[in-house]
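1. Just a sequence and a predicted model for now, questions to come.
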Amino acid sequence: MDVRTETQLPHSTPEAQGVPSSAILDFVAAVEDQIDALHGFVLVRHGHIVAQGAWAPHGVDSQRTMFSLSKSFTSSGVGLAVADGRLSVDDPVLSFFPDEAPEQVSENLAKMRVRDLLTMTSGHDADTLPAIHRESDTNWAQTILAQPVDHEPGTHFVYNSGASYLLSTIVQRVTGERLLDYLRPRLLEPLGITDATWETCPRGINTGGWGLSIRLSEVARFGQMYLQGGAWRGQQVLPRAWVAEATARQVSNDNRTETDWRQGYGYQFWRARHGAYRGDGAFGQYCLVMPEQDAVLAIISGVSNMQAVLDLVWEHLLPAMGGAALPEDGETNVRLRGRLDALALPGPAGEPASSVAERISGTKYHVRAEQPTNQPARRVGLAGRQVETITLVAGPEEYRLTVADNLGVHEVVAATDEWRLGESSLLRGSDEPVAARAAWTDEGTCAIRVVLLRAPFIFTLTLGFEDEQVTLRAAGNVSFDAAEPVSVVGHRD
């Protein structure tokens, strides 16, 4: 039996589930006009997929890193461990860390419970994640527990990925299994999620607060399972009571009405406006559950303004979800299907060829050793790298960029008329699936846009050829840092 096929959600026309196709068309149009850029979405109503699409080269069934949306899966693992009698949300955190506790345990640290980790009210005044990266010690739990606990646990909300890591560690300690392995037979496989991966810390513990990679379609099924109170295909995957607790407003975090990040917080789930809740991850990865509308919306994207995406959902999709089925609208539904099938990210604007191409093709340009890239190293991109040589083999239909740097020799192959699929180590130092397109923005400038298929990142590599030199400029779409484009100059032999 193909587990993934057996667990797929059924499809339906939008109208049969009370959603006009025109509203989904309006949502897509607004997204393409106002958001840069959604990469895919799945809309589920009354348990049926009524619309789904992905902007090529991305796909609905492509593996994708979910960043902090991982936290909602960590919460689920805690819920299962509670149901198995392995722990309680009122257990003291230090009871799981006898060897990592600091020599002097503060009163607030002693009071910290599992519940406080779940609700991001551990008492810390700031996220403890940066402390993990500052310390050379590989014992993350010890580093987190050594941070000052400035507030009484349970009273002060601070978004804290270190707390989620501690939850993952606790699950591993009480079950004897990594969080991912514990979830596989109990949660993931029932949902048809068979090849999920999860990053680990240096000690082999799943990171908990980030690092889970699954498919967009699987995010939709996870949300539908929560909408159904933890039930899936006749099986109670998660206890109904846990689902209710985890998605309820357990703590306040400001109560501003104009933003979906100030509606309260549950157990690693955000509350949202309009009675909704969600798990979400950096740069626009969403699992949005709308109980009042009996709907789920899963989204992957690469955006810097995550609120803007939800605003378009509330503007176009939410008010369109009526209670009764609508008359079929065949003409509009055909237009919707055509629009969804044709979704694609734009390549660089320009021409497929240039008079300069023949002159520069295959030429190796050398970057002077004293000219490093102009920024500190980052997780993605060329910042902090020592570029040594740059070579472009140009056209007519395929462009091959080779960059040698202190990490090795990297290659990107791009097409001018389509997204060329391949692998490259250029942007993160090791081979990963990418897609690339190229165009000449003017006679002396070639732009290559590179999409990381398992991440939200898109980089535009611009090569400006002038006389006997080339300037390589790398600019990304989103970043955890306030990053400026990286620029290096290479000289012809």
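-> Ah, there it is.

2. Please count neighbours and contacts with C-alpha atoms only from this point.
-> Will do.

3. What is the neighbour count of residue 203?
-> A count of neighbours around residue 203, defined by other CA atoms under 10 Å, yields 9.

4. could you pull out the helices for the stretch 351-493 of the chain?
-> Applying DSSP state H, counting those that start in this stretch to the stretch 351-493 of the chain gives helices spanning 357-360.

5. The stretch 1-150 of the chain now?
-> Assigned by DSSP H, counting those that start in this stretch, the helices in the stretch 1-150 of the chain fall at 3-6, 21-34, 70-83, 107-111, 114-118, 129-134, 140-145.

6. Equivalent analysis for the stretch 201-350 of the chain, please.
-> With DSSP H, counting those that start in this stretch as the criterion, the stretch 201-350 of the chain has helices spanning 216-227, 240-247, 306-312, 330-341.

7. one more structure, for comparison:
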Amino acid sequence: MSSLPRSTPEAQGLSAAALDAFVGALDASEQEIQTLMLLRHGQVVLEETWAPYRIEDPHLLFSVSKSFTSMGIGLLVAEGKLSIDDKVVSFFGPDDLPGEISDNLAAMEIRHLLTMSTGHTQDTLEAIGRGGRMIRGFFALEVGHAPGAPFVYNTGATYMLSAILGKVTGETLLDYLRPRLFEPLGISEATWPTSKEGVTLGGWGLSINTESLARFSQFLLQRGEWDGKQLIPADWIDEATKKQVDNSVEQNPDWKQGYGYQFWRARNNAYRGDGAFGQYCLVFPDHDATLVITSASPDMQAVMDIIWEHLLPALQGEAGDGTARPPRLELLLPTSPTPSGNGRTYEFDANPMGIAAVRLDPDGTGTFTLVPGAVADDAGVPADRTQELIFAPGPWREDVDKLQTTEQRLVTSAYGDGDTFVAVVRYLETPYVVTMRCHLDGDALQIDLRFNVSFWPPEMTLRSR
């Protein structure tokens, strides 16, 4: 796969000092940025990584996945295989549909799935579950309003788009997009799980690397054209990325500018796909520019505010304000004394983290023995597989998570905090960081875990047997 073309900021009409100030503002913020790439006039003019993250590593995109699902539906429309006016129930048989179909459900069209105006009163994903018969679960839910009614963010609706594509093509969404979108864009590393009923998740789960996401953002800016070929009709890109429904009920300024076909409108005539914890694919048509960011952001609007305060003026031709950027971008651990242990091994009952045993040695090294946890078991990993992760003071220690269906890169390190051994693991193909504070409580070892970002409770406590 050839890389995107590179250029200097000045050659593309931008101030390098202004971009330095933008990077410096991101680094100084409380938003943990991991990678970014900025394109102007189709050229990469800024690419940054905060060590130990890398541009080439696949990264879990969460709801940016939805924007790719939109492309699959657009292709089916272009091929004449469906219309956005088609009724959703028309694609499914009695095994999936309820015995009595309500008027609101009967009226629901593909356009309503695309624009998240299905008539549901809340996101359907939690109600239909993430396993089992999700399609049947979707149809079993009450549709409280006529479709086309208020915007309600609805990941379950995106899952149904993927399910419909599967019904029409006989392929998963990922397999359908590979030759039509991913391969032409040079995206070879894409992974996208399926549900237990064999449907690509659609609304979440896609992993590609930062440069691949930058290719997709440039493809959107070029209205579906790549290397002289129109991969997806320009009209579909235009319709997908313009305001289709009002979402002014949302709270944050960049989340109330309107919603398209699985794309958010943003201030300053921009639009984007975005995903939980700060994954962004942002397009600036007025400035012939795109920006992608992967991060572990606790406040996604805060990142958008930094973009408007520091990057937008650069795109408008302004020079920097003299703010310096750090000489090295990296995510550091606290500096502290080397932790120590007693050399004992502590065993744990089954737990969601899959921690089976922990040994803390006097030299400051911790060895964690892991077995497949609940998530790994659901993915079909044999329960007899184990892995040891070493946590030691000093630079990040490279390893891989071997207990996932697909091995994923991670790094570990450790430091001392009084009598507490603090182990930190970064799962580099996701935003997730787990900090484990280990301390003795009588004859037991207690581990207080904290997740930097999560959909589940951010803290958990484990206690050895």
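-> Right, received. Where do you want to start? Source: prediction; values computed, not measured.

8. Let me know the TM-score between chain one and chain two.
-> The TM-score (TM-score structural alignment, normalised by the length of the second structure) is 0.90; 453 aligned residues with a CA RMSD of 2.6 Å.

9. returning to that earlier point: including mean neighbour count and distance to residue 36 of the first structure, could the helices of the stretch 201-350 of the first structure go into TSV?
-> What follows is those, written out as TSV (neighbours: other CA atoms under 10 Å; distance: least, CA to CA, whole Å):
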stretch	mean neighbour count	distance to residue 36 of the first structure
helix 216-227	25	18
helix 240-247	18	29
helix 306-312	18	10
helix 330-341	15	17
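
10. among those helices, which is nearest residue 233 of the first structure?
-> Across the helices of the stretch 201-350 of the first structure, residue 233 of the first structure has its closest neighbour in helix 216-227 (9.2 Å, CA to CA).

11. what does that closest one contact?
-> 8-9, 40-44, 47, 60-64, 191-193, 231-232, 243, 287-291, 294-300 (CA atoms under 8 Å, 6 or more residues apart in numbering).

12. Next: stretch 484-493 of the first structure.
-> 363-368, 371-375, 382-383, 387, 389-390, 468-476.

13. let's see it at 7 Å
-> If you take CA atoms under 7 Å, 6 or more residues apart in numbering as the criterion, stretch 484-493 of the first structure is touched by 364-367, 373-374, 382-383, 389-390, 468-475.

14. Identify the residue of the first structure aligned to residue 303 of the second structure.
-> Aligned by TM-score structural alignment, residue 303 of the second structure pairs with residue 309 of the first structure.

15. who's in contact with the aligned partner of residue 208 of the second structure in the first structure?
-> Mapped onto the first structure by TM-score structural alignment, residue 208 of the second structure lines up with residue 214. Listed by CA under 7 Å, 6+ apart, the contact set of residue 214 of the first structure reads 63, 64, 65, 196.

16. any idea how far the last one lies from residue 180 of the first structure?
-> Translated: residue 196 of the first structure. Taking CA to CA, to the nearest Å as the measure, residue 196 of the first structure falls 8 Å from residue 180 of the first structure.

17. of those two, who's got more company?
-> Higher neighbour count among residue 196 of the first structure and residue 180: residue 180, with 24 against 18, using other CA under 10 Å.

18. And that one? What does it align with in the second structure?
-> By TM-score structural alignment, residue 180 of the first structure lines up with residue 174.

19. can you tell which of the helices of the stretch 1-150 of the first structure is closest to residue 406 of the first structure?
-> helix 129-134 (22.4 Å).

20. List the neighbours of that closest one that are in contact with it.
-> Identification of contacts with helix 129-134 of the first structure by CA under 7 Å, 6+ apart yields 140, 143, 161, 162.
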